[in-house]
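Chemist: sequence unknown, structure follows:
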């Protein structure tokens, strides 16, 4: 039997997958250290933070994943997609974190879906959205499913990290994630038709970049990024 794309999407969205997702906070930890959530007095800011990411940095990642999927399906070299993503990710620390996580995804994919290695080198440090896009191509994920996966995973990363960083009721966290569903769907719809690196959104979030750079130099931290 062939791979079921819906089950692949569920598998990739599962935080228990060995890709290092538990080490990431999607920038929430440095944002909390800078005052986000006000020590538990303004927890609603977490949902707004995730929503702001969906409109900016996550849109870049989702666009890169959709274009990478298209390139892989078309048999094209993926370096231009990686370069376009890097040009839209100003923080060196965040680029490095994404490439380390991409390496973990690539290690997993090379064992579970060996066809991925026909498009990417098995020992490469390649941006996570590019690897996810290639996995999507190999496993039959649609462009919408690929973009939705990126959007959901980012929101879920923020929400899951909030449970470790602030006094958050897990039920409230689930409510925030549910409230973000329309935002995730809008994101997926906005990037589903992209086919070229130049079409990848260039939506900036300067504070996310600043926080990422500062966090990389922190000696005491719970999350890698």
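Modeler: That came through fine. Only a predicted model underlies this, so the values are computations on that prediction, with no experimental measurement involved.
Chemist: contacts and neighbour counts: CA atoms only from here.
Modeler: OK.
Chemist: Which helix runs longest in this protein?
Modeler: When the chain is parsed with DSSP state H, its longest helix is helix 143-165.
Chemist: Kindly confirm whether my reading is correct that residue 192 touches residue 147.
Modeler: Yes - Residue 192 is in contact with residue 147 according to CA atoms under 8 Å; the separation is 6.9 Å.
Chemist: residues shared between the contacts of those two?
Modeler: Jointly contacting residue 192 and residue 147 under the rule CA atoms under 8 Å, 6 or more residues apart in numbering are 63, 66.
Chemist: And these two? Which one has more around it.
Modeler: More neighbours sit around residue 147 than around the other of residue 192 and residue 147, counting by other CA atoms under 10 Å; the figures are 33 against 20.
Chemist: isn't that one right up against residue 62?
Modeler: Yes - with contact defined as CA under 8 Å, residue 147 and residue 62 form a contacting pair (4.8 Å).
Chemist: what is in contact with those two at once?
Modeler: Going by CA under 8 Å, 6+ apart, residues that sit against residue 147 and also against residue 62 are 187, 188, 191.
Chemist: and residue 203, how many neighbours?
Modeler: 15.
Chemist: nope, residue 70 is what I meant
Modeler: 23.
Chemist: Which residue comes closest to it once chain neighbours are left out?
Modeler: Excluding its sequence neighbours, the residue lying closest to residue 70 (CA to CA, 6 or more residues apart in numbering) is residue 195, at 6.0 Å.
Chemist: One more: residue 3?
Modeler: Residue 3 sits nearest to residue 139 (CA to CA, 6+ apart), 6.2 Å away.
Chemist: Show the contacting residues for the one you found.
Modeler: Contacts of residue 139 by CA under 8 Å, 6+ apart are 3, 4, 5, 8, 113.
Chemist: Weed out the non-buried ones from these.
Modeler: Those of these that meet the buried threshold are 5, 8, by 16 or more other CA atoms under 10 Å.
Chemist: so which of the contacts of residue 139 comes closest to residue 209?
Modeler: Distance to residue 209 across the contacts of residue 139 (CA to CA) is lowest for residue 8, with 30.8 Å.
Chemist: Got another one to weigh against that:
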């Protein structure tokens, strides 16, 4: 019997998952270094959900849809290309591809028989969202649940990093995550019905992208991105 979808969501959203998530701050480290106040992080989280995270979630949902209708590597490559076109920052693209490699390695260990993952393996440096879409297609995770996973993971990444970067009460930061849950649900509703690469949202955030590029150029950092 396959695991219950809610339990799979808990597994994939676990910060202890060996998929390089602990090396990321969601660009929060760069934002704080360039003048964002700690008190402004809830707004930063909302801005990410409406922009770069929306692109990630849409990409994952479309990758899942392509694989469920028996799409092969060529169709999945179109999804990856659409994601890259909507992610203009080389630093953000590189971070997503590094995480994808770690996540794919874990997925191969957990589901070595997964046909959906074979198409991803044949791509040249896929992004994390495409790998997540393939995992969702294999384990039977629904589109809305997958989108919520992407959104929740992003919020948790920023908030967990914030606790390492600035002195704060963990209860306050947990409250930020709680307060972001409606925005995560809205994100899921926005992208859950997407099925084609062209329908992936093209929503950018020039400031986040600029911070990501600046962060990539510094050697004094705690997080990779």
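Modeler: All right, it came through fine. Remember, predicted model here, so these are calculated numbers, not experimental data.
Chemist: TM-score for the pair, please.
Modeler: Laid over one another, the chains give 0.95 as their TM-score (TM-score structural alignment, normalised by the length of the first structure), with 220 aligned residues with a CA RMSD of 1.2 Å.
Chemist: OK, contacts around the aligned partner of residue 86 of the second structure in the first structure?
Modeler: When the first structure is aligned by TM-score structural alignment, residue 86 of the second structure is paired with residue 88. With contact set as CA under 8 Å, 6+ apart, residue 88 of the first structure has these partners: 60, 202, 203, 204.
Chemist: make it 6 Å
Modeler: residue 202 (CA atoms under 6 Å, 6 or more residues apart in numbering).
Chemist: what do you get for residue 117 of the second structure?
Modeler: residue 134.
Chemist: which residue sits closest to residue 181 of the first structure in space, ignoring its chain neighbours?
Modeler: Using CA to CA, 6+ apart and skipping the chain neighbours, the partner closest in space to residue 181 of the first structure is residue 152 (8.0 Å).
Chemist: Burial check on residue 50 of the second structure, number of neighbours?
Modeler: 20.
Chemist: The first structure: which residue goes with that one?
Modeler: Mapped onto the first structure by TM-score structural alignment, residue 50 of the second structure lines up with residue 55.
Chemist: Please report how far that match lies from residue 187 of the first structure.
Modeler: 7 Å (CA to CA, to the nearest Å).
Chemist: that older thread, in which helix or strand does the residue nearest to residue 70 of the first structure reside?
Modeler: Following DSSP states H and E, one finds residue 195 of the first structure outside all helices and strands.
Chemist: likewise residue 134 of the first structure?
Modeler: Assessed by DSSP H and E, residue 134 of the first structure sits inside helix 128-139.
Chemist: distance between that helix and the chain's centre?
Modeler: With CA atoms, centre = their mean, to the nearest Å as the basis, helix 128-139 of the first structure stands 12 Å off its chain's centre.
Chemist: Stretch 54-71 of the second structure now?
Modeler: For stretch 54-71 of the second structure - counting by CA atoms, centre = their mean - the centre lies 13 Å from the chain centre.
Chemist: which residues are in contact with it?
Modeler: Residues outside stretch 54-71 of the second structure that contact it (CA under 6 Å, 6+ apart): 129-130, 132-134, 137, 143, 147, 150, 191, 194-196, 200-201.
Chemist: All the helices of the second structure, residue numbers only.
Modeler: 5-12, 28-33, 41-50, 52-68, 73-85, 90-110, 115-121, 128-139, 143-165, 170-191, 206-216.
Chemist: The last one vs helix 41-50, what angle?
Modeler: If I follow you right, that is helix 206-216 of the second structure. Helix 206-216 of the second structure runs at 100 degrees relative to helix 41-50, counting by axes from the mean of the first three to the mean of the last three CA atoms, to 10 degrees.
Chemist: Tell me roughly how far helix 206-216 of the second structure lies from the first structure on average.
Modeler: By mean CA distance after the TM-score superposition for the first structure, the fitted helix 206-216 of the second structure averages 0.8 Å away from its aligned residues in the first structure.
Chemist: Show me what that helix is packed against.
Modeler: For helix 206-216 of the second structure, not one helix or strand is in contact under the criterion 3 or more CA pairs under 6 Å, 6 or more residues apart in numbering; DSSP states H and E.
Chemist: Try it again at 7 Å.
Modeler: Here helix 206-216 of the second structure touches helix 28-33, helix 90-110, going by 3 or more CA pairs under 7 Å, 6 or more residues apart in numbering; DSSP states H and E.
Chemist: could you give the angle of the last one to helix 128-139?
Modeler: Think helix 90-110 of the second structure. Computed by the same axes, to 10 degrees, the angle between helix 90-110 of the second structure and helix 128-139 is 20 degrees.
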